[in-house]
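> based on what follows, work out the 3D shape:
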Amino acid sequence: MRISALIALSLTLAAAPAFAKTPCGGSFSSFVADLKQEAQARGHDRATVERFFASVRQDAEVLRADRAQGFFQKPFTEFARSLISSNRMQHGQANARKWDSLFTHIEESYGVSRGILLAFWAFETDYGGFQGNTNTRDALVTLAHDCRRPHLFRPQVFDALTLFSRGDLDPERTTGAWAGEVGMVQMLPSDIIENGVDGDGDGHVSLKTSPPDALMSGAKMLRSLGWRAGEPWLQEVQIPASMDWSQSGIDTTMRAARWQQMGVRPRSGSLLAPNLPASLILPQGHKGPAFLAYPNFNVLFEWNQSFTYVLTAAYFATRLEGAPVFDPGNPDPGLGRAQMKQLQRKLAARGHDVGGVDGILGAGTRAAVQAEQARLGLPADAWPTPALLNRL
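Take a look at the predicted model:
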């Protein structure tokens, strides 16, 4: 299933501020000439620079994709069921067997679990099956020229040039996501330079064609972002009806053993890490699925900022390592996009920072919902419902 339109770029980019000091806009040819001049000032020889920028063009499709990246965020249960197909599960298990020795080496070298890497490999490109067909150089130069976030993309252009000079990127043929990400686990040029690994020993970092290169690079990147070796990331739990729901949410942590003392129980087995800090995650309120999220869970937000996407990837990783299918519970109905916008306007009018009226249940909206639920005497589980909207 082609899902790259949903996840091609972390939502961090969408929310980033503009930096007026970064050159952008104006004539595209003049902008490219300025890039060439800066590239030479950075130490690249003129012939390499000319070859890299030869035939570069502004890609209108990239700009359209960038402006259309907002999407209706499905509830976790629906989103997870749509992404975790039986085919994706079977291919994940087959790849775990096929690359068993590689995953073992990665776990020993970087401490990153195979389930996590398999999950991102699956969701980003269907295990390499669809990596995007947008010219990477053109995408990066187009986005650097556009004045929405030039400070993010201009450095990526020069890093792509560095990869070209190393023989690891072909400006005419290398393709990927519309936002310039490349390879089986979709990494930007700067991430490749910082964390790229020649896993197969051929002298190049080939994230598009070499699973060892792609998976080892992804593991190194996660470790650089703070992944802690040998620690869990997510565990499904059952919760008592008497819980103080206001203590749920990613921003509240306590030792997992303390959650257990409060009546939180693993749905299967025992607590994975009683002494680690953990947060109680209720993606669809207190009547829906429930999870304890350990510190490694937060690292995944450095890969993608969408809460539902990260939770789904983290859960899928546990499934690939043997966890049972989650219990969906019987959550209260959520809100459609129009209702969510109406709710956000009401929350903003009460002084809450919801991060914009976009119809998406982001971190700011969840926090505001939880605060209003507590004020109104409703279960403060951060799940917006028609009942809350009516009360407001």
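
> all contacts plus neighbour counts: C-alpha atoms, from now on.
Will do.

> not counting stretch 238-252 itself, show me its contacts.
Contacting residues not belonging to stretch 238-252 are listed as 262-267, 279-282, 286, 290-291, 293, 370, 374, 379-382 [Cα atoms under 8 Å, 6 or more residues apart in numbering].

> just those: which are in strands?
When the contacts of stretch 238-252 are checked against strands (DSSP state E), the matches are Arg265, Pro266, Ser279, Leu280, Ile281, Phe291, Ala293.

> and which of those is nearest to Val182?
Minimum separation from Val182 among the ones in strands among the contacts of stretch 238-252 (Cα to Cα) is found for Ala293, which lies at 29.3 Å.

> contacting residues around Pro386?
Pro333, Gly334, Leu335.

> okay, now the closest residue to the second one other than its chain neighbours: neighbour count?
On the basis of Cα to Cα, 6 or more residues apart in numbering, the spatially nearest residue to Gly334 that is not a chain neighbour turns out to be Thr385, at 4.9 Å. Burial of Thr385 is recorded as 20 neighbouring residues (other Cα atoms under 10 Å).

> so who does Thr385 touch?
Neighbours of Thr385 in contact, by Cα under 8 Å, 6+ apart: Asp332, Pro333, Gly334, Leu335.

> and it, how far from Pro211?
Taking Cα to Cα, to the nearest Å as the measure, Thr385 and Pro211 are separated by 43 Å.

> and Asp353, by the same measure?
Looking at Asp353 against Pro211, where the rule is Cα to Cα, the gap reads 42 Å.

> one more to put side by side:
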Amino acid sequence: MSVARRLALALTLPALLATTTLTQAASLELSAGNDTKPVACGGELPAFLAGVKQEAVAKGIPASAVDTALAGAQIDQKVLSRDRAQGVFRQTFLEFSQRTVSQGRLDIGRQKMSQMKDIFGRAESEYGVPAGVITAFWAMETDFGAVQGDFNTRNALVTLAHDCRRPQLFRPQLISLIEMVQHGDLDPATNTGAWAGEIGQVQMLPKDIIAHGVDGDNSGHIDVKKSSADAVLTAAAFIKSLGYRKGEPWIQEVQVPENLAWEKTGLGNEIPASEWFKLGVTPRDGDTKFGNLPAALIMPQGRKGPVFLTYPNFNIYLEWNQSFIYTTSAAYFATRLSGAPTYAKGNPDPALDDAAMKDLQTKLQARGHDVGKIDGILGSGTRNAIQKEQQRLGLAADGWPTQQLVQGL
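Model (predicted):
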């Protein structure tokens, strides 16, 4: 969860793997944002590691801790292959959410919430984050710690910091990992996690663990890999830092009328929830007490499938993972753990196959819409373009691609 996660696929998302080789040329890359300080990358590994050591020592980390952290560091070609892989996420919301929000996971999640009642109570009282929100991420990221990744974390971050594609993102993570070694919270030789450097039961990067880590079991160390208490409370602290608003909803399933102004729907089109209610949008749970909050109406599979209002706390999910389908599924999962019923599946129009989606994207691009890469993936740019063309053609502008739209174009 961080900048790296936004650019790298989450472990739960399928990917096509491609091989690559590491450039041996020493080079510099400018860091992101307004920081124009060059970030060293590439070149011979010993020289690169010497530069990392110099930077870490300058930040106050003892040279002995740096030596311990970097001893035996290697470039991992498998990490580079994952980094170069093109992400592919073609499942619909119904397909993905039904697979991830399974009855087995719900049962285990509720059991965990009961077994760790005191820890989850602390998470909510100290950080304002409900048990269901944390537990849903815990389940989706690692199946409650069962699948945390098998890449050596130190080598993964050395590889990505040394590589000249995004060193400005990963070099600070490597420095933070060294700091974790200094604190005795991580063994660099044996610690494993995701290929992009995420660690532990809720998959967090070292910099976020350093900033928000909580010793939930009073062991004297922050161990988000082995300690569920540490992982849960650290996740709560991190979620709070993203702006989570205590006591407010994040997503709410609703029913919609046939004649809704569909062009008003979609992420980014927030109006007070009370205005949606006046337009005939009805919460399935009947709860309208948050009508003063801004809300967007989203339809992952169009107006004939499940429909939700998203509230400001939904932005936390977008910070965690920018995949719309993953995000909506995680938010829905959290509502189920918090007592909501199964969504109404509806009867959405069939999804277009890969070839038809690429053909649609090509048509949309030809009409001047920015759909990004012609990849057959229904991303935000493609959804926005679809909605505009649906409105132009007099179709229900719900952002869901249909054969009727393809024929109209």
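
> can you pull the TM-score for these?
The TM-score (TM-score structural alignment, normalised by the length of structure 1) is 0.93; 383 aligned residues with a Cα RMSD of 1.8 Å.

> from the contacts of stretch 238-252 of structure 1, list the buried ones, please.
Among the contacts of stretch 238-252 of structure 1, those buried by neighbour count (16 or more other Cα atoms under 10 Å) are 264-267, 279-282, 286, 290-291, 293, 370, 379-382.

> closest one to Leu225 of structure 1 out of the ones in strands among the contacts of stretch 238-252 of structure 1, please.
Here the nearest of those to Leu225 of structure 1, counting by Cα to Cα, is Ala293; it sits at 17.0 Å.

> tell me which element the alignment partner in structure 2 of Ala65 of structure 1 is part of?
Matched across to structure 2, Ala65 of structure 1 falls on Arg82, judged by TM-score structural alignment. Per DSSP states H and E: Arg82 of structure 2 is located in helix 77-84.

> packing partners for that helix?
Secondary-structure packing of helix 77-84 of structure 2 (3 or more Cα pairs under 8 Å, 6 or more residues apart in numbering; DSSP states H and E): helix 153-162.

> contacts for the helix it packs on, please.
If you take Cα under 8 Å, 6+ apart as the criterion, helix 153-162 of structure 2 is touched by 40-43, 45, 48, 69-70, 73-76, 79-80, 166-171, 173-174, 177, 188-189, 191-199.

> the same query, at a cut-off of 7 Å, please.
The contact list for helix 153-162 of structure 2 (Cα atoms under 7 Å, 6 or more residues apart in numbering) reads 41-42, 73-76, 79, 167, 170-171, 173-174, 188, 191-193, 195-197.

> among those, which are located in strands?
Cross-referencing these with the strands (criterion: DSSP E) gives Cys41, Thr192, Gly193 as the overlap.

> quick one, what contacts the equivalent of Leu118 of structure 1 over in structure 2?
With the correspondence set by TM-score structural alignment, Leu118 of structure 1 lines up against Thr135 in structure 2. Thr135 of structure 2 makes contact with Gly109 under the criterion Cα under 7 Å, 6+ apart.

> so which strand or helix has Thr135 of structure 2?
Secondary structure from DSSP H and E places Thr135 of structure 2 in helix 131-142.

> what's the mean gap between that helix and the aligned bit of structure 1?
Compared with structure 1 after fitting, helix 131-142 of structure 2 has a mean deviation of 0.5 Å; criterion: mean Cα distance after the TM-score superposition for structure 1.

> tell me how far that helix is from the chain's mean position?
Relative to the chain's own centre, helix 131-142 of structure 2 is displaced by 12 Å; criterion: Cα atoms, centre = their mean, to the nearest Å.

> and stretch 284-291 of structure 1, by the same measure?
Taking the mean C-alpha point of stretch 284-291 of structure 1 and that of its whole chain, the gap between them comes to 22 Å (Cα atoms, centre = their mean).

> what span of structure 2 is it aligned with?
Following TM-score structural alignment, the partner segment of stretch 284-291 of structure 1 in structure 2 covers residues 301-308.

> tell me how far the counterpart of Thr68 of structure 2 in structure 1 lies from Leu9 of structure 1.
For Thr68 of structure 2, the aligned position in structure 1 is occupied by Arg51, per TM-score structural alignment. Shown here: Arg51 of structure 1 relative to Leu9 of structure 1, a distance of 28 Å by Cα to Cα.

> okay, those two: which has more neighbours?
Neighbours were counted for Arg51 of structure 1 and for Leu9 using other Cα under 10 Å; Leu9 has more, 24 against 14.

> secondary structure class for the more buried one?
When the structure is reduced to helix, strand and coil (DSSP: H, G, I helix; E, B strand; the rest coil), Leu9 of structure 1 reads as coil.
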